[in-house]
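Enquirer: sharing a model that was predicted from the sequence below.
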Amino acid sequence: MSSAAFEALHRYTMLESPTGDRKALAALAEVLEADAGRAGLRTARETHPTGDHLIWTLPARGVPGPPILLLSHYDTVWPAGTLAGMPWSVDGDVIRGPGVYDTKAGIAALLTAVSSLTDGPGPVPPHPEVRVIVVADEEIGSPTAGDLVRSEAARSRAVLGLEPPHPGGDLKTGRRGSTRARVEVTGVEAHAALDPDAGASAIDELVDQLIRIRSLVASRPVLLNTGTIAGGGRTNVVAGQAYAELGLRFTDPDDEDAVLTALHDLRPGHPKATVSTRLLSHRPTWRPSPAGTALLEQIRSIATSIGQTVDGRPADGAADTNTTGSLGHPTVDGLAPPGGGAHARTEWVSASGLASRTALLTALLTGLTG
């Protein structure tokens, strides 16, 4: 195990960093920036009210041309205080704690890899420019990071995602599209017994709309989850407001376009009601591409040269690599250390995997020169 990566992962895990908790995120960001600076990276930030995105740069050394872009995030799904019931622990090869797998181990491995280049014995080996974006709100769909990711990817030779890999360590060469949408209904309040016809129930209208939406996706390979629903107030008052938040997953861009267009075009069934839809986050479908396949082959070759074996295939989950891969940029994800239990209290990461991924990332930073 890399003692440096292990020690870094421990420090990062002990600083809880739930999405949207600006104070907690800021505390971890300070530590990450300090470590990045010691590793030889230039640091900058893109500031947002819910948390700053961290932007790091390692200037090229002897390899001209576009940079390699690495994508990660430092927010987790775990609320502050989770450590009390889900503490950091090490049992053989298994490291546990909130966020160790998704994806603080990836950040620890990357910074250790960069340090091994810049602070190792002998001269610094040739490498292209390296750009790193560490997003603050990835776990809710990166609503504030999309433009930053797109602009950086547009000028990069390759995009490497530091999300967790498939079980067993295989990389990710495509992802389902993922959209969070909110359907909002406004009705008309009235006395539910004395004058019900004067009102228009927002809840009834919302139920009708959800049935229409389920019918819309029934014939398509689309995953639909109604995650939140709320509205109304009293049983003797016709509901004036209601909403539902939907999670949608797509495997085909055509289905994605059709469903999202239909959501925006929803019309009320009741003449006194209004219906609107807005996207809370949107990650487009990323399908495997020739550019991504070629990048995977480069990674496989570099892995072989250091005695490792990796492969790749599409994944169901979504990440910031959806954005880059869907635009046709050469993209491969899953380069964080292997483990399991993402978003579950069984979350764990492999100690030996932390070391092997650190070695692979070191090799990729100097090997992806084409």
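Expert: That came through, no problem.
Enquirer: going forward, measure contacts between C-alpha atoms and count neighbours the same way
Expert: Will do.
Enquirer: where along the chain do the helices fall?
Expert: Shown for the chain, the helices assigned by DSSP state H span residues 3-14, 22-38, 105-118, 146-154, 202-218, 253-264, 290-305, 321-326, 351-367.
Enquirer: dump those helices to TSV, plus mean neighbour count and distance to E189.
Expert: What follows is the helices of the chain, written out as TSV (neighbours: other CA atoms under 10 Å; distance: least, CA to CA, whole Å):
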stretch	mean neighbour count	distance to E189
helix 3-14	19	49
helix 22-38	17	38
helix 105-118	25	52
helix 146-154	17	39
helix 202-218	17	9
helix 253-264	16	25
helix 290-305	18	54
helix 321-326	26	42
helix 351-367	21	58
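Enquirer: try this one next to it:
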Amino acid sequence: MTAGVAAGTEGTAAAGECIGTAALPGLPQALSARARTLAGAVRRRCVDLAGMESPSGDAPRLDVLAEELAAGFRATGAEVRREPGPAGDHLLLTWAGRDETLPHLLLVGHHDTVWPVGTLQDWPVQEENGLLSGPGVLDMKAGLALLEGAFALLADLGERPHRPVRLVVVADEEVGSPDGRKLVERQLPGAAAVLGLEPPHPDGRLKTARRGSTRVRLTVTGREAHAGNHASEGVSAVDELVDQLVAVRSLARLPGTELNAGRITGGTRANVVAGRAEAELGLRFATAEAQRNTLDTLAHLTALRPGARVRTEVLSSRPAWPERSGNPLLRHVRSLAAALGQKLDGAPAGGAGDTNLAGARGLPTLDGLGAVGAGPHARDEHIRVDQLAPRIALLAGLLAVPLPRLRERP
């Protein structure tokens, strides 16, 4: 292929039982061996993708990267559809399965990052002591490269996914997927399971639950006036916003709620009473109830000083995905990992992602199937090169091996 990394029966077990690789004898050994030979190409793909800056909101750069990803996945046999979005195109990719009558397997990812253009100038993609670092390499360009490698691996072995596969790659995940979530939600009906390509916990454990998250903008309107001669005629939007934020911080003491004031702007000059100010808040919630109560409180904020106005706007929101007992999908992945000679487990995660949309609906969902590493959204962001091959093999196995029954039949 010219881009990417490619080279030249529904289970009938009882609920929760993992079929593993018994249906495909010899496959674990073949997957592991071929994954080791493909790891170098996947590493190079990680370098290439991380070298293409794609901050959220930069539609031209995101669209260039989307086309690069489309070419790579198309070479693995995917049908590609670009879905226009206000901040960059999303991708919907589909692969045929050996049994097209089965419900599809849905994978979700994103190609935007939190890093502004120019970051590569003083932080180039580089490898040292087995760690590959660079902006966005962990979150989550390596996850996309790994999936390319998994499909290339199956093609090399003459295998196909067991069931139809869909992949959604959104352009606005790092800002809460305000537009991309619609594309994800349209693929949820009928999905047998949903897998996320976000990075796992630093120790490699998968993510079995996620907190809800919401971005809120507080906008305060005051009245401008000369700060020296006619200060009493003005109403400071900055002062009002500061007082509102002090009051809002008390929400962070509510059970199951966390709050981060991520951005504050306002005013024009030191000698002008500020007529406008705003803050963007990031909120995270352990439960749906905490999310409802906190957002209701924010929606009913009132001004603390005469003449000021306060407006609350929800910019994006994801529901809480609670931990569920049992989790047959995790048992299946653990069984598959063991057959591949890997030890794997799962645990809830603090961050939110597009898998929240599936997990909150009760669909069999796991996240964290991307590259193993640490430091997302930080200057020490990196992946472990020695863990690329195991993840390629695991993803290929999840595509090829039949799923057990993951939900009770009605």
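Expert: Yep, that arrived. Everything numeric here is computed off the predicted structure, so don't read it as measured data.
Enquirer: ok, back up a step: save the helices of the first structure as TSV, and put in distance to G312 of the first structure too.
Expert: Written out in TSV, the entries for the helices of the first structure read as follows (distance: least, CA to CA, whole Å):
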stretch	distance to G312 of the first structure
helix 3-14	24
helix 22-38	29
helix 105-118	17
helix 146-154	21
helix 202-218	29
helix 253-264	21
helix 290-305	7
helix 321-326	14
helix 351-367	15
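Enquirer: of all those helices, which one is nearest R180 of the first structure?
Expert: With CA to CA as the criterion, R180 of the first structure lies closest to helix 253-264 of the helices of the first structure, at 10.5 Å.
Enquirer: how far apart are that closest one and its match in the second structure?
Expert: Once the two are superposed, helix 253-264 of the first structure sits an average of 0.8 Å from its aligned residues in the second structure (mean CA distance after the TM-score superposition for the first structure).
Enquirer: who touches that helix?
Expert: Outside of helix 253-264 of the first structure, the residues within contact range by CA atoms under 8 Å, 6 or more residues apart in numbering are 177, 213, 216-217, 220-222, 250, 276-278, 284-285.
Enquirer: quick check: the farthest pair among those residues?
Expert: Spatially, the most separated pair among the contacts of helix 253-264 of the first structure is P221 and S276, at 24.5 Å (CA to CA).
Enquirer: the two: who's more crowded?
Expert: S276 (16 against 13; other CA atoms under 10 Å).
Enquirer: which one of the contacts of helix 253-264 of the first structure sits closest to A200 of the first structure?
Expert: Using CA to CA as the measure, the one of these that approaches A200 of the first structure most closely is S276, at 15.7 Å.
Enquirer: aligned against the second structure, show me the partner of that closest one.
Expert: When the two structures are superposed using TM-score structural alignment, S276 of the first structure falls opposite R311 in the second structure.
Enquirer: if we ignore the residues flanking it in sequence, what's nearest H127 of the first structure?
Expert: If the residues on either side of it in the chain are set aside, H127 of the first structure comes closest to T366, at 4.7 Å by CA to CA, 6 or more residues apart in numbering.
Enquirer: does the match of S276 of the first structure touch A237 like I think?
Expert: No. With contact defined as CA atoms under 8 Å, R311 of the second structure does not count as touching A237 (11.8 Å).
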